[in-house]
Structures are given as structure tokens and as C-alpha cells.
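Asker: 3D, please:
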Amino acid sequence: MTAKYEMIIYWSEEDQFYIAEVPELAGCMADGSSYQEAVSNAERVIAEWVETAVELGRYVPEPKGRLLYA
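Answerer: Next up, the predicted model:
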């Protein structure tokens, strides 16, 4: 399953890594030493997050794409 969840990617000066957060999936985030590595790691973590939620019978939200914040 390839889901299209929004990722927010930024450089963390404190950690010295790129951080990729997935706001639609609680607690879902990854990091990487490059932008591409953070995205790749986040894609893997998204798949694992969804797989675990399904196995536990938990709700898996449909990807909404770009989120709007007020």
C-alpha cells in the first residue's frame, strides 16, 4: 500500500538531522542526514505505522493531502 500522507520536512539544528513529520498519523516521524534520506525513512515508517495499526484493529485515517492550518 502506497499512501500519500503529507510530510513536513525541516532541518533540526539541535539534532543535526532533517526531520520528516507526518501530521495525519500520530507520532509518525523519521529523520535522516539528508533531505532524501529523511523522506525515504518517513515512507518506510508510514508503511510500518499503517501496518501496525491494521494489525491492532486501530483506525487508519485516509490521506487528505495538504493540510490547511489557521
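Asker: drop to CA atoms for contacts and neighbour counts, all remaining ones
Answerer: Will do.
Asker: quick check: chain neighbours aside, which residue is closest to the residue most central in space within the chain?
Answerer: Centroid check for the chain by C-alpha atoms, centre = their mean gives Val22 as the closest residue, at 3.3 Å. In this structure, Val22 finds its nearest non-sequential neighbour in Met7, 4.8 Å apart by C-alpha to C-alpha, 6 or more residues apart in numbering.
Asker: another sequence for comparison is provided below:
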Amino acid sequence: MAETKVFQVIRNGIVFELQSEQEGGYTISVPSLPGCISCGNTFEESIEMIKDAIAAWLEVAREEGLPVPEQFEKLQLTSL
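Answerer: Sure, this is the predicted structure:
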């Protein structure tokens, strides 16, 4: 049985937490955006998938008038 590992990756000032899953793949989240989580079969796929989750999180936050963390104000998701 594979050991589950959790590690952090920082890209463009944004902290991502990745967890390797025992059955394979990764769960990825953005701690500064509560509830922003996704998954992928590979590290690279996980990063691509979290971009959609970030975009959705930011859209809902702006529609609801919720505060958006400063590092996300002018974020270009293509740069992650």
C-alpha cells in the first residue's frame, strides 16, 4: 500500500497543497481559497484542474461580494 504524502508547491506567490492518494493521483487545494479543491491523475494534471476550480471560486466570490485575497486580484490563470 502506497504511503499518502502531503506537500506544498508555490507558484506565482500562490500556495498549493497536494496530497498523493493511496489509490493513485493527487488531490490539490488552495488553502487561501476555502473549499477550492480538485484532483488529477498526475501532478501536472492536478495543476491544470485546479485552474478551473480557482476560476469558479473567484467568480462566485465576486458575484456574492465576498473578499478575494490580494494575490488573486489580477491573477492570470495561464501563468500558473
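Asker: TM-score for this pair?
Answerer: After superposition, the two chains reach a TM-score (TM-score structural alignment, normalised by the length of the first structure) of 0.74; 61 aligned residues with a C-alpha RMSD of 2.0 Å.
Asker: quick revisit: so the residue nearest to Val22 of the first structure versus Gly32 of the first structure, what's the distance?
Answerer: 14 Å (C-alpha to C-alpha, to the nearest Å).
Asker: same question, Tyr10 of the first structure
Answerer: In terms of C-alpha to C-alpha, Tyr10 of the first structure sits 10 Å off from Gly32 of the first structure.
Asker: those two - which one has more neighbours?
Answerer: Per other C-alpha atoms under 10 Å, whichever of Tyr10 of the first structure and Gly32 has more neighbours is Gly32, with 18 against 14.
Asker: where exactly do the strands run in the first structure?
Answerer: 8-12, 17-21, 29-32 (DSSP state E).
Asker: the first structure: helices as residue ranges?
Answerer: 35-55 (DSSP state H).
Asker: joint contacts of Tyr10 and Gly32 of the first structure?
Answerer: Common neighbours of Tyr10 of the first structure and Gly32, counting by C-alpha atoms under 8 Å, 6 or more residues apart in numbering, are Tyr18, Ile19.
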